[in-house]
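>>> Fold the following, please.
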Amino acid sequence: MSCPICARPASPSYRPFCSRRCADIDLGKWLTGGYSLPEGVGEEEDETAPEKPSLPH
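Have a look, this model is predicted:
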């Protein structure tokens, strides 16, 4: 398995990353929204998906 950040071989201590540095880079991307989906993605799926029936109250 290779590191998803730099493509070096993964280290068992930091798997799936090769080092603490790459693990921290990945964490930083998560915390700053670097892995978020752009707006509008998934809206097409919602329009074509069948509506769920509402439950009676």
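
>>> make it CA atoms for all contacts and neighbour counts henceforth
OK.

>>> measure Gly28 to Pro9 for me?
21 Å (C-alpha to C-alpha, to the nearest Å).

>>> any idea what sits nearest Phe17, other than its immediate chain neighbours?
Cys3 (4.5 Å; C-alpha to C-alpha, 6 or more residues apart in numbering).

>>> residues near that neighbour, how many?
By other C-alpha atoms under 10 Å, 18 other residues sit near Cys3.

>>> Contact partners for it?
Pro9, Ala10, Arg15, Pro16, Phe17, Cys18, Cys22 (C-alpha atoms under 8 Å, 6 or more residues apart in numbering).

>>> Ala23 too?
Ala23 neighbours (C-alpha under 8 Å, 6+ apart): Tyr14, Phe17.

>>> Could you do Met1 as well?
Met1 touches Pro9, Ala10, Pro16, counting by C-alpha under 8 Å, 6+ apart.

>>> Next, the contact list for the second one, please.
If I follow you right, that is Ala10. Met1, Ser2, Cys3, Pro16, Phe17, Cys18, Ser19.

>>> Second chain to compare with the first, below:
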Amino acid sequence: MTTVVKCPTCGKDVRWVPENRFRPFCSERCKQMDLGAWAAEKYRIGGNEEDTPPDDEAPPTDTRQ
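The predicted model follows:
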């Protein structure tokens, strides 16, 4: 039995098989549209302000010798 998922970009049914090189997308176009949305910062990964150090904080130094 083949698993069928929805393309995250257009919602079209997509067979989840190794031959589908664009999975989970239905096509190269939908794959590129999704990549473009990430590049344009249309998607965000949730988090808290506490998770990010302040910009003025110095990065940790390497103390290995």
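
>>> What does the superposition give as a TM-score?
In this superposition the chains share a TM-score of 0.59, using TM-score structural alignment, normalised by the length of the first structure; 42 aligned residues with a C-alpha RMSD of 2.1 Å.

>>> Now check the second structure for the residue matching the residue nearest to Phe17 of the first structure.
Aligning on TM-score structural alignment places Cys3 of the first structure opposite Cys7 in the second structure.

>>> List the buried residues for the helix or strand containing Cys22 of the first structure?
Using DSSP states H and E, Cys22 of the first structure maps to helix 20-31. Using 16 or more other C-alpha atoms under 10 Å as the test for burial, helix 20-31 of the first structure gives Cys22, Ala23, Asp26.

>>> mean shift between that helix and the second structure?
Compared with the second structure after fitting, helix 20-31 of the first structure deviates on average by 0.5 Å (mean C-alpha distance after the TM-score superposition for the first structure).

>>> Can you match the contacts of Ala10 of the first structure up with the second structure and say which hold?
Mapping these onto the second structure (both residues aligned by TM-score structural alignment, their matches' C-alpha atoms under 8 Å) leaves Met1, Ser2, Cys3, Pro16, Phe17, Cys18 still in contact.

>>> residues contacting the fifth one?
So that's Phe17 of the first structure. Ser2, Cys3, Pro4, Ile5, Pro9, Ala10, Ser11, Ala23.

>>> can you do 6 Å?
Each residue near Phe17 of the first structure by C-alpha atoms under 6 Å, 6 or more residues apart in numbering is listed here: Cys3, Ala10, Ala23.

>>> The last one now?
With contacts defined as C-alpha under 6 Å, 6+ apart, the neighbours of Cys18 of the first structure are Cys3, Ala10, Ser11.

>>> repeat that for 8 Å
Contacts of Cys18 of the first structure (C-alpha under 8 Å, 6+ apart): Ser2, Cys3, Arg8, Pro9, Ala10, Ser11.
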